[in-house]
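Chemist: Mind folding the following:
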Amino acid sequence: MVVKNQIKLIKSLHQKKYRNLHGLFFVEGIKTVRELLDSGLEVYGIYTTDNSVLDVGQDFQVLISESELKKMSSLKNPNTLLGVFYKPKTQEVDFTDWILALDHVSDPGNLGTIIRLCDWFGIRHLVCSPDTVDCYNPKVLQATMGSIARVHVVYTNLLKFLRKSKKQIFCTSMDGQSAYGTNLRESGILVMGNETHGISPEVEAVCHKKIGIPQFGNPTAESLNVATATAIFLNEIRRG
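Modeler: From the prediction side, this is the model:
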């Protein structure tokens, strides 16, 4: 009965409204679960088909069958381990370094990759508009490969956040000044937009400068994937 109730709870966490209701989220796979445990996030429970792969104490670890794991999992082929964690408390955004802001990024894979990029380039604060995909979406978490433990993600009214900021705001745009020749200071805010529509006109209106990535050779590709573009911009920021 205990495992049955846990399966019901974890299946509900596949949906954002229940993640918000319970203040919980789940991740899958040995590496990702281990990274979140090492980060100090509060654990709700660890569910595994093999007790030998992880030693977190009997208070948290529950041995389950492969069929039970499959019922909990969001994956076609679940991998041994599923961890349920409490969502971390919201922290104040630190303006002493660069901040990445996302305006309605909707694809889970893109957001997960962007979180990994923030981790790689040492961007600790990622500010998202409310209509950006949930960072605790299972597909996002799979794509982060554990980086969610080291990047602080905030959802807020992006327009109000930018208006209150005293930092220089750089909006990315196809027709912006080349990022390669732009003076990117020690800190600022870089705004990336929606995969199809880019940055909304309202957000673009509060930006101080528009920057872009020049295309070489004959124009062929319509645009760059938002995660790919983020990698190039963050590299320029750290290189500069």
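
Chemist: From now on I want contacts and neighbour counts done on CA atoms only, so please keep to that.
Modeler: Fine.

Chemist: could you pull out the strands for this structure?
Modeler: Secondary structure of the chain (DSSP state E): strands at 24-28, 43-48, 61-63, 81-86, 99-102, 125-128, 152-155, 169-178, 189-192, 209-212.

Chemist: Let's see this one next, to set against the first:
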Amino acid sequence: MLSKSQVKYIRSLGQQKYRKEHNVYLAEGEKLAEEWLQSNAVIKMIVAEEPWIDANQALIRRHPDAELLIAKSSDLESISLLQTPNKVLLVVETPKEKAKLPQSGWCIALDTIQDPGNMGTIIRIADWFGITDIVCSHDCVEAFNPKVVQSGMGGHLRVNIHKTDLDGYLSQTKMPVFAAILEGTDVYDMPRNENGILLIGNESKGIHPQLIAKASHKVTIPRKGGAESLNAGVSAGILCALLLPR
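Modeler: Now for the predicted structure:
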């Protein structure tokens, strides 16, 4: 059963400073747990109700070094970060950030994305389109925030997430940079490209002017109705579908 100290530790991982201190993050819920346990992720702790543990012995055996803790539903409710607590929660080691930034293929660059749901959605979009790298400015929301992990739907297992000085990265890259802005070229008039960096800006302020200046192409999704703008995640998905090679 969960001890008071274990409950306190898991609860603390809802805060970024403790995730950084312990170099771990949370993956919560049956769907995420199944995907993580099928992967090569380093699982530090499996916290679950006894019936779930009994039904998933094969997955649990894949991670013999993980600490296995039986929890009551009330325990999971007390440590859960979801509105509706699930039957299982994992504590996972945060992967080391790859030192080399992408210089070929396609990647998504994010300038000051603040909403965890948007960040998670964009990670999921990258995973869908086979984009293996996302490059974030230092002031983006933390990629391993529990809400980001939840909305990323397993994308964290396949997408490398980098944090860097975007200005410096865009200044030195030889890849074409496609900045998503309202005043850009109609994306339907642009050819598909074998490689490139799709630059998506902050939810309310867009892309910083100095980064727009680094773009080789400015692109927009044509507006037909009266909406002021598109959600950052929605924009990223549409632009990936229209710019990447089939």
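
Chemist: Make CSV from the strands of the first structure and add mean neighbour count to it.
Modeler: Converted to CSV, the strands of the first structure look like this (neighbours: other C-alpha atoms under 10 Å):
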stretch, mean neighbour count
strand 24-28, 25
strand 43-48, 20
strand 61-63, 16
strand 81-86, 21
strand 99-102, 24
strand 125-128, 23
strand 152-155, 20
strand 169-178, 19
strand 189-192, 24
strand 209-212, 20
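
Chemist: Throw those into a markdown table and include distance to residue 17 of the first structure, thanks.
Modeler: A markdown table is the format used below for the strands of the first structure (distance: least, C-alpha to C-alpha, whole Å):
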| stretch | distance to residue 17 of the first structure |
| --- | --- |
| strand 24-28 | 11 |
| strand 43-48 | 18 |
| strand 61-63 | 25 |
| strand 81-86 | 15 |
| strand 99-102 | 21 |
| strand 125-128 | 18 |
| strand 152-155 | 15 |
| strand 169-178 | 31 |
| strand 189-192 | 26 |
| strand 209-212 | 36 |
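
Chemist: nearest to residue 1 of the first structure, of the ones you listed?
Modeler: strand 61-63 (13.1 Å; C-alpha to C-alpha).

Chemist: re earlier: any idea which of the strands of the first structure gets closest to residue 34 of the first structure?
Modeler: Smallest distance to residue 34 of the first structure across the strands of the first structure (C-alpha to C-alpha): 9.0 Å, for strand 81-86.

Chemist: hang on, the earlier thing: tell me which of the strands of the first structure approaches residue 221 of the first structure most closely.
Modeler: From the strands of the first structure, taking C-alpha to C-alpha, the stretch that ends up closest is strand 169-178, at 11.8 Å.

Chemist: so where is the closest one in the second structure?
Modeler: The aligned range for strand 169-178 of the first structure in the second structure is 177-186, by TM-score structural alignment.

Chemist: Now the matching stretch on the first structure. Mean distance?
Modeler: Stretch 177-186 of the second structure: mean distance to aligned residues in the first structure after superposition is 0.6 Å, counting by mean C-alpha distance after the TM-score superposition for the first structure.

Chemist: Now do that stretch: distance to the chain's middle.
Modeler: 23 Å (C-alpha atoms, centre = their mean, to the nearest Å).
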